[in-house]
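Asker: Here is a sequence with its predicted model. Questions after.
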Amino acid sequence: MEHPPRDDIRLEAVLHALSDPMRMSVVSTLATAREELSCSLFDLPVSKSTTTHHFRVLRESGVIQQVYRGTAKMNGLRRTDLDALFPGLLESVLTAAGRQASRLGDA
């Protein structure tokens, strides 16, 4: 699996990846996880192929890192890279998403 090196991560790609509610749900879950999470732990209300697409967009934009551990594909947030490139962006987006979910009753 290809992941962009830190210096190749672009703001436009990150913002695009975070603009989709399904992808934002994945990022929010990973942001609160204490360890990497398997793709199978995410129960998104879309088809398997669409779920795969969402994870690919997140990976190719540099938002997540995916690695195989045995047969499981594990996902982790690239928080260190994103914070170094765009200080405060990830935390601001996560905070705003949480407030929106509370305001709209999606929490």
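Answerer: Received the coordinates, thanks.

Asker: make it CA atoms for all contacts and neighbour counts henceforth
Answerer: Noted.

Asker: Can you report how many residues neighbour T52?
Answerer: 13 (other C-alpha atoms under 10 Å).

Asker: Please enumerate the strands of this structure.
Answerer: Ranges of strands in the chain, per DSSP state E, are 37-38, 64-69, 72-77.

Asker: Is it possible to get these out as CSV so that each row also shows mean neighbour count?
Answerer: As requested, these are exported to CSV (neighbours: other C-alpha atoms under 10 Å):
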stretch, mean neighbour count
strand 37-38, 18
strand 64-69, 17
strand 72-77, 19
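
Asker: of all those, which lies closest to V93?
Answerer: Proximity to V93 (C-alpha to C-alpha) singles out strand 72-77 among the strands of the chain, at 13.7 Å.

Asker: still on that earlier bit, could I get the strands of the chain as JSON lines with distance to P87?
Answerer: Converted to JSON lines, these look like this (distance: least, C-alpha to C-alpha, whole Å):
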{"stretch": "strand 37-38", "distance to P87": "24"}
{"stretch": "strand 64-69", "distance to P87": "17"}
{"stretch": "strand 72-77", "distance to P87": "15"}
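
Asker: for comparison:
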Amino acid sequence: MTEPATRRARNLVHTDPAEVSLQDVLDALADPVRRSILRELSAEPDFSRACGTFDLPVSKATASHHFAVLRAAGLLEQVDRGSRRFNRLRRAEFDARFPGLLALVLAEAR
């Protein structure tokens, strides 16, 4: 049973925010669903929210895509625990690369 989770975890690629261009970040932040994911994560302890616990107005496949885009932009770190994937907002790392940008996104009216 651990083999599928192990195989899944090997597929996780976490981009260092220091290697992300401003354009890539702006593209990731352009989608309101992705911004809502970030806002929800900002109010939670690290790795306490699994992907399936977000009430998103999209299909499961589309939600997976949104999480992958945020991970590729250096905004999320994910870890697999059993059959669930948990998330952490990489606030400190991201703020070091793009000071103030995440604060603007998180302050956006919903």
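Answerer: Sure thing, it's come through. Note that the structure is a prediction, hence the values are computed from the model and not measured.

Asker: And the strands of structure 1: which comes nearest L44 of structure 1?
Answerer: Using C-alpha to C-alpha, the strands of structure 1 put strand 37-38 closest to L44 of structure 1, at 13.1 Å.

Asker: and the residue minimising distance to the centre of structure 1, what is it in contact with?
Answerer: Nearest to the mean C-alpha position of structure 1, by C-alpha atoms, centre = their mean, lies V27 at 3.4 Å. With contact taken as C-alpha atoms under 8 Å, 6 or more residues apart in numbering, V27 of structure 1 is in contact with 18, 77.

Asker: Residue in structure 2 paired with it?
Answerer: The pairwise alignment with structure 2 assigns V27 of structure 1 to L38, based on TM-score structural alignment.

Asker: From D24 of structure 2, how far off is its match?
Answerer: Applying C-alpha to C-alpha, to the nearest Å, the value for L38 of structure 2 to D24 of structure 2 is 16 Å.

Asker: One more: A72 of structure 2?
Answerer: 9 Å.

Asker: K60 of structure 2 too?
Answerer: K60 of structure 2 is 23 Å from D24 of structure 2, by C-alpha to C-alpha.

Asker: which one of these two has more residues nearby?
Answerer: When K60 of structure 2 and D24 are compared on other C-alpha under 10 Å, the one with more neighbours turns out to be D24, at 15 against 12.

Asker: what residue of structure 1 matches up with that one?
Answerer: Counting by TM-score structural alignment, D24 of structure 2 lines up with A13 in structure 1.

Asker: How about the contacts made by that match?
Answerer: Contact partners of A13 of structure 1, counting by C-alpha under 8 Å, 6+ apart, are S61.

Asker: where along structure 2 do the helices fall?
Answerer: With DSSP state H, the ranges of helices along structure 2 come out as 2-10, 22-29, 32-42, 60-72, 91-97, 101-107.

Asker: Can I get the ones you listed in a markdown table including distance to Q78 of structure 2?
Answerer: As requested, the helices of structure 2 are exported to a markdown table (distance: least, C-alpha to C-alpha, whole Å):
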| stretch | distance to Q78 of structure 2 |
| --- | --- |
| helix 2-10 | 9 |
| helix 22-29 | 16 |
| helix 32-42 | 12 |
| helix 60-72 | 8 |
| helix 91-97 | 13 |
| helix 101-107 | 18 |
